[in-house]
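Engineer: One predicted model, sequence on top.
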Amino acid sequence: MKEQKELISLRRKLHYRMVMIFVLLMIQTVMCELNKTRLIEQQHLVTCLIQISKQYFDQQIMISLPRYDEQSFRKKVSGGTENKFLAQEGNNFESILLHKLLISGQSSVFVYRDADESGVEEMHSKHSSYLIYLQRNAIGSLNYRLQCLKKNYFRNLKSRFVVILDKKFEDPEKEVTNVLSKLWEFKVINVIVLLKLRAQDVLQIGIVPKDLKQTLEVRKFDNVIGIYTWFPYRDYKYCYNTRKFYLLDVWIMEGNGHFILNSSLFPDKVGNSLNKCTVVVSTTEYYPFVEFPIYIKSTGSVKAVYDKGWDISLLNIITEVMNVSVQFLPPSREKFGRFLMNGTFTGIIGDLAYSRCDIAVGGLPLTPPFIDTGDHSAIYSRSEFVWLIPCARRLHGWRNIFRIFSSTLWLCVFLSISLAACIIHCLAKCTLSFKTPGTERYLDMSESSYKIFAVFLGTSVSSIPRTTPLRVFFLAWIGYSLAISTVIQSFLTSFLVRSDMEEQVSSFNDILNSGMEYGFTPQYDIFFSMAGTSHEKDVLGDRKNCGYEKRCLHRVAHKRDFAMLFSKVNYDYEVKHDYVDPDRWTILICTIPESFLGFYFTVYTPKGHQLLGRLNVVISRILQAGLYDKIQDAHVHWMRLKLKVHGEETDDDGPYQLSLQHLKVAFFILMAGHLIGLIVFLKEIVYWKFIRSA
């Protein structure tokens, strides 16, 4: 009986062990099949990525992988060098992917793990494509990696992103939405998301094209790879809503694998019409490009709206063609902005650097720091810097008399009078032997001088010469005096009516030679380094700082001892008409004829912004049509009408009506002559009374 019980117990143990062995074998078989299936899926995923990289990627690929054993590594793998195979670290997917990329012939591959920031610097300003592999904590890991990549300028118009979600999620649709939303926070839209699912699950996620539905319904139990993306600006209600995403294509895991539709995975996502989606614009008041905004109350807040200015008119054309609505950012106190000591930017520059706007416009030059913080569009206008100088004033009063002849000619005229007096005195002495009556008056030198000067002034003499030699010389002197007097009277009359101008500074060398101080705002320094002018060292070394432009302009206009470098556009349409003499309506600030520096105006977007391509097309067509020139011409016409109404524009070529103002100097000379004559007359009366009393 005891032996029978032991036999039964032994049989049970044996049966139990056999069951355990069978179960273990079954588990091992299932695990092998699962591993085999997973390996096949990974191989298909890698094959899918290789095909995408060959068709859509450029010569550089950055692969972003999860952290591995709390260590970071970065290696550079050059195509065609198999001994640099990097698959010894990481899981099977990483090994297969790196091996396949290595032998596929890609020029260079950068592998980057979460904690390694040094390798990203090698990708600085290079057009690259990105593979981002996500497993656990997909959104948190994606956010961290994008932050690291952003520090080193990863965004550009040619960058394409492929995000691989290698995990089974409870709500895969929500996970895809979160990934697209996180990328949109960094203004990345050129992205596709790869997700492994059963075909029947793919039908339930996103918007599925009709061409794919039939194939997926037939293969509803097969595992496939769905390729998803989203399209901004397609619908006014879903302009920036990533929850509405699309299934572009499906990779079938059969044989070597293939796409069902072979459709474009990176289509153009910015069409000709943006369906009234809102575009955020950063600008600031900068006449004549942007005029002062108007403020409108809306939903409990006050919004700034810009509706006047050259660039606002340009913006209106752009928004009409692109079919978008505009939202202006509140104006900043810093206007264009600057770089602060804490490492941040302000103003328009800050709006570009931190992607707070979609477009920045308003007379923005093609110079740093704008080109460092944003991407510029096609150039739409050009301007120059010119030197502002005090305008030459008209010479009024007695100073015009000395401008009739040069100083040398005036000296010759007075010497001729003295010489003529000597000659006529000598002729009178020579003819003394003839004892001709009336000749004795010319024997006195003072009498001869009086008579010669009287003839020069065009007045009569008390006694005329009686001898032939005196008469001949006297007639010659009358002709000479008449010619000189006519010239003097003609020029004097013209100067009294329209006086001549002071000598005007005409070049930068004249400014340097005149000893006049000059200066400009510190923001203009960058133009000298870009242009590389010959005067760069001289100008930057001796210039005065015009931190406050109004103060420097006031000094140029009223103190007249300063020259200032200024934008020609702003001078022509603002400064030129703001600084005017209120009495004579003459311009107080002029420019030298030559331009000093040239620069260009452009529109900016944040780095890598999706609207730049479409913006370039629209601006190029606006320039070809001459619409920006028409905007400027219309503004010039309006300015001329305004100046005519206010009397600020005078016609220098029109007829003059003589007034007391024009002949004031002539009357002063007449009164001075009468005063001198009165003094001489009174002196003679006193003199003769003194003689008689004596």
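Structural biologist: Cool, the structure landed. Since the model is a prediction, treat every value here as computed from it, not as a measurement.
Engineer: alpha carbons only for contacts and neighbour counts from here, please
Structural biologist: Fine.
Engineer: any idea how far Ser377 is from Ser620?
Structural biologist: 9 Å (Cα to Cα, to the nearest Å).
Engineer: Give me the more crowded residue out of those two.
Structural biologist: More neighbours surround Ser377 than the other of Ser377 and Ser620, with 22 against 15 (other Cα atoms under 10 Å).
Engineer: circling back: shared neighbours, Ser377 and Ser620?
Structural biologist: Shared contacts of Ser377 and Ser620 (Cα atoms under 8 Å, 6 or more residues apart in numbering): none.
Engineer: So what's the residue count around Gly119?
Structural biologist: Around Gly119 there are 19 residues (other Cα under 10 Å).
Engineer: err, Lys167, not the other one
Structural biologist: 14.
Engineer: Same check on Leu261?
Structural biologist: 12.
Engineer: who's in contact with it?
Structural biologist: Leu261 neighbours (Cα under 8 Å, 6+ apart): 211-212, 249-250.
Engineer: Ok, Asn272 next?
Structural biologist: 322, 614.
Engineer: Next, it: secondary structure please.
Structural biologist: At Asn272 the chain is in coil, as set by DSSP: H, G, I helix; E, B strand; the rest coil.
Engineer: Could you do Met564 as well?
Structural biologist: strand.
Engineer: where's Leu409, which helix or strand?
Structural biologist: helix 407-430 (DSSP states H and E).
Engineer: show me where the stretch 151-300 of the chain has helices.
Structural biologist: 172-185, 199-202, 210-218 (DSSP state H, counting those that start in this stretch).
Engineer: okay, those helices, which one's buried deepest?
Structural biologist: Of the helices of the stretch 151-300 of the chain, the one with the most neighbours on average (mean count of other Cα atoms under 10 Å) is helix 199-202, at a mean of 21.
Engineer: Packing partners of that helix?
Structural biologist: helix 210-218, strand 223-230 (3 or more Cα pairs under 8 Å, 6 or more residues apart in numbering; DSSP states H and E).
Engineer: returning to what we had before: output the helices of the stretch 151-300 of the chain in CSV; the columns should cover distance to Lys76.
Structural biologist: Shown next, in CSV, are the helices of the stretch 151-300 of the chain (distance: least, Cα to Cα, whole Å):
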stretch, distance to Lys76
helix 172-185, 26
helix 199-202, 36
helix 210-218, 39
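Engineer: List just the one of these that sits closest to Thr436.
Structural biologist: Proximity to Thr436 (Cα to Cα) singles out helix 172-185 among these, at 116.9 Å.
Engineer: packing partners for that closest one?
Structural biologist: Using 3+ Cα pairs under 8 Å, 6+ apart: helix 172-185 touches helix 138-150, strand 223-230.
Engineer: put this beside the first:
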Amino acid sequence: EMEISEVLLITAIVEIFSGARSHLAKCLNDIALRHFTPGETLIFSKSYNEYRNNLQFQRKFLTKTDDVSSSISAELAFLSSPLEELHQQELWPLVLCNRQICDEFRHGTRSKHSSYIFSLQARDLIREIREKLTALKELAEWNPRAKFVVAVEQCYFFSRNVNAVVEEILTELWNWKIVNAVILIPAQNIQFQCNGNESHNKSSKRQVSEKLPIPLLEVFTWFPYQLSNLCGQVKRAILINTWVLDGEDREGFLHEIPLFGKKIPSDLRGCPVRVSAFAYSPFFNQDMNNGKHKDAIIFNDGLEFSLLKTMIAATNISVTFQPLPVGDDLWGRPLKNGSWTGILGQVLSGNSEVAVCGLYYVCHLSNGFECSMPYIFDETLWYIPCPKPFPHWMSLSRVFDVSLWLVFILVYVIYSTLIWVSVMLYNMQGNVQHPCTSISKCFLNLWAIILGVSAYDKSPEKTIIRVSFLLWVMYSLALNSVYQTFLTSFLIDPGLEREISTVEELLESEMELGIPTTVDTVLPELTSSRYWRHTLCPDMSLCFRRLAYEGNFAVLCSRYSTEYDEGHKYIDSNGKSHLCHLKQTFSLQSVTMTVQKGSLLLEKFNAVISHVIEAGLMNLWWKDLKFLATLRADKVLEAPNSEYTAMTMEHFQSAFFVLAFGSLLAVLCFVWEFLH
């Protein structure tokens, strides 16, 4: 008799669960048809093992008889009716997911999931939710902003207040950045049936006899920023709808209202947002005159600082800047254990909500990040030492190119030799001796014509020699006029040495290369053997000082950052920059804000960024920043004198070098003649 009563009790409980499952299947089907986008992936997460392991009555009675075990297994198989209802609609790609099955989809499509249904069956609801979310978060398609339906299918253990249970579930979802969620809980009359409450059973029978709507499932949700003092804290679960059975045995929602309404208001009521940033011009310029709060991070200007102020005004948030990360990796780089350093690590660990400081797009490197829409399109360039001016002692020779000097010398030698041969042939005919009787005299006379001085004391008598002499005079006059015309320009400005123009030339120059500490994260080619001479620059200002004032050093850096600093840090008194760069762009990068995946702020930030870009404010702020930097630089610049340039000994170095060489040569000739 005892075993028969136990079997009857089990059968009664299973019938109650089967009926509840039938109501739940219809409710989930109705929610999916009304709110889930057709054609987009629907994840249904459940676990039969957890269900069986947490049924205390099953542990107690399955060992009694095999017939009872078979009966229970048959009823458990029927409990898949919610999934069956959804599958029969054929409107969504339906994926049954738990810790084992989700692993098979890790290399699937990159399109994000649109909706999730969690079927909670274990006694420890929070642990079950946490395990499901842990498995799903590993997927690249994981989407915390999707629509979530959490169905609590057990009712026999609800000894506490239903609102407290729902608030615990919502709090756990909030810890995973999930807000757009509804919780389905068996109505109180179903729970009382599970617990065998006879008085409530009589009340349900009265509702049926009077054809009143009978509550079957209650739908709860919450609104994180409903009150200014909450700011995302789950303090109150709200009953927004009820799934009922009317007097005509039809099931449906009691109220025709949307379940997934707008959860995040436009006004965030001054809720605090933790931001990770550091002083990095021109994106964030730190207030150097702040004497009252020396330990606090206070910015007073900057391109992204202006954007952040606009976001504060548009969304009514309050910003607190996080302390600087430990170490030299300010932006951050990935570690072998999956974590990150720098301000990106602060966001990934949850210590900060937004990382912003000239950050390049990194969301393809980690599944835990999400990036805003780009608002600055930057480029990285190789900055190199500017070419040095040629020494002034080379001014005399640089008027003509080397090839022209060689041709000139060759013509001079050949022409002098031809004149001397002509004179010798003329004298061999018994004529009067011509002055150009030796080859040395011939060379000296033609050189005198080049210099524009008197050559012959007696003009040649032979017509062919006179014509040759006249042609040399015309050639020398033209060459001398051009040389003297450009000589003054080269004495004042001797010109610049050849500049490095390509990356290949830079690598061949054996110049040491400096790169920011974390830029190799987004530009992994910098770690290849081709750039083996690279050096990390924890402090970019030190690297740029070395580049500007020492030379023999090249730096890869952002065009925005360098263009801003160049205008007031690395110019001489005449306003000339000490920095030059290759015309070839090394890489194009998008500057974005980085948040943790599922952040509620991303949608708000993207809306503000879109308006800022459309209004042209980024370009306006950039022009204003450069203009202010130029004004600050003008304080140390000297006004250039454009009327004239005073000639100094430095300009005439080449002339004095030639004079000294000529004097030395004359002394040597005198000594040689004196000795011989």
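Structural biologist: Perfect, I can see it now. A quick note: this is a predicted structure, and the numbers were derived from the prediction, not measured.
Engineer: TM between them?
Structural biologist: The pair, once superposed, lands on a TM-score of 0.78 when counted by TM-score structural alignment, normalised by the length of structure 2; 619 aligned residues with a Cα RMSD of 4.4 Å.
Engineer: Make JSON lines from the helices and strands packed on helix 199-202 of structure 1 and add distance to Ser595 of structure 1 to it.
Structural biologist: Below are those laid out as JSON lines (distance: least, Cα to Cα, whole Å):
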{"stretch": "helix 210-218", "distance to Ser595 of structure 1": "63"}
{"stretch": "strand 223-230", "distance to Ser595 of structure 1": "50"}
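Engineer: Nearest to Arg67 of structure 1, out of the ones you listed?
Structural biologist: Comparison of these against Arg67 of structure 1 by Cα to Cα identifies strand 223-230 as nearest, at 24.4 Å.
Engineer: Mean deviation, the closest one versus structure 2?
Structural biologist: Strand 223-230 of structure 1: mean distance to aligned residues in structure 2 after superposition is 2.4 Å, counting by mean Cα distance after the TM-score superposition for structure 1.
Engineer: need the strands for the stretch 201-350 of structure 1, in chain order.
Structural biologist: For the stretch 201-350 of structure 1, strands defined by DSSP state E, counting those that start in this stretch occupy the ranges 223-230, 245-252, 258-259, 278-282, 294-298, 301-305, 325-328.
Engineer: just to revisit the earlier point, quick one: which of the contacts of Leu261 of structure 1 is nearest to Thr591 of structure 1?
Structural biologist: Among these, Asp249 lies closest to Thr591 of structure 1 (Cα to Cα), at 64.1 Å.
Engineer: Tell me who's in contact with that closest one.
Structural biologist: Residues in contact with Asp249 of structure 1, defined by Cα under 8 Å, 6+ apart, are 212, 226-228, 259-263, 265.
Engineer: Now do the helices in the stretch 1-150 of structure 2.
Structural biologist: Applying DSSP H, counting those that start in this stretch to the stretch 1-150 of structure 2 gives helices spanning 2-35, 48-53, 56-61, 66-78, 81-89, 125-137.
Engineer: Redo those helices as CSV? Include distance to Phe544 of structure 2 and mean neighbour count.
Structural biologist: Below are these laid out as CSV (distance: least, Cα to Cα, whole Å; neighbours: other Cα atoms under 10 Å):
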stretch, distance to Phe544 of structure 2, mean neighbour count
helix 2-35, 57, 16
helix 48-53, 61, 14
helix 56-61, 71, 13
helix 66-78, 71, 13
helix 81-89, 63, 16
helix 125-137, 42, 17
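Engineer: can you list the ones you listed in CSV and add distance to Val413 of structure 2?
Structural biologist: Formatted as CSV, those follow (distance: least, Cα to Cα, whole Å):
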stretch, distance to Val413 of structure 2
helix 2-35, 97
helix 48-53, 104
helix 56-61, 115
helix 66-78, 110
helix 81-89, 100
helix 125-137, 86
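Engineer: For Val402 of structure 2, find the nearest of those helices.
Structural biologist: Of the helices of the stretch 1-150 of structure 2, nearest to Val402 of structure 2 by Cα to Cα is helix 125-137, at 69.5 Å.
Engineer: Contacts made by that closest one with the rest, please.
Structural biologist: Taking Cα under 8 Å, 6+ apart as the rule, helix 125-137 of structure 2 contacts 45, 98-99, 102-103, 118, 120, 122, 142, 168-169, 172, 176.
Engineer: list the contacts for the residue nearest the centre of structure 2?
Structural biologist: Structure 2 has Tyr360 as the residue nearest its centroid, 1.4 Å off, counting by Cα atoms, centre = their mean. If a contact means Cα under 8 Å, 6+ apart, then Tyr360 of structure 2 has 522, 589-592 as its contacts.
Engineer: follow-up on the earlier one: which element follows the helix holding Leu409 of structure 1 toward the C-terminus?
Structural biologist: Immediately after helix 407-430 of structure 1, counting by DSSP H and E, sits helix 445-457.
Engineer: and that following helix, how far from structure 2 on average?
Structural biologist: Counting by mean Cα distance after the TM-score superposition for structure 1, helix 445-457 of structure 1 comes out at 2.6 Å.
Engineer: tell me the angle the helix or strand that that helix is followed by makes with helix 407-430.
Structural biologist: Following helix 445-457 of structure 1 in sequence order, the next helix or strand is helix 468-497 (DSSP H and E). Note on geometry: by axes from the mean of the first three to the mean of the last three Cα atoms, to 10 degrees, helix 468-497 of structure 1 and helix 407-430 are set 160 degrees apart in direction.
Engineer: helices or strands next to helix 468-497 of structure 1 in the packing?
Structural biologist: So helix 468-497 of structure 1, by 3+ Cα pairs under 8 Å, 6+ apart, packs with helix 407-430, helix 445-457.
Engineer: possible to save these as CSV with mean neighbour count?
Structural biologist: Shown next, in CSV, are those (neighbours: other Cα atoms under 10 Å):
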stretch, mean neighbour count
helix 407-430, 15
helix 445-457, 18
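Engineer: Figure out which of these is closest to His609 of structure 1.
Structural biologist: Here helix 407-430 is closest among these (Cα to Cα), at 69.3 Å.
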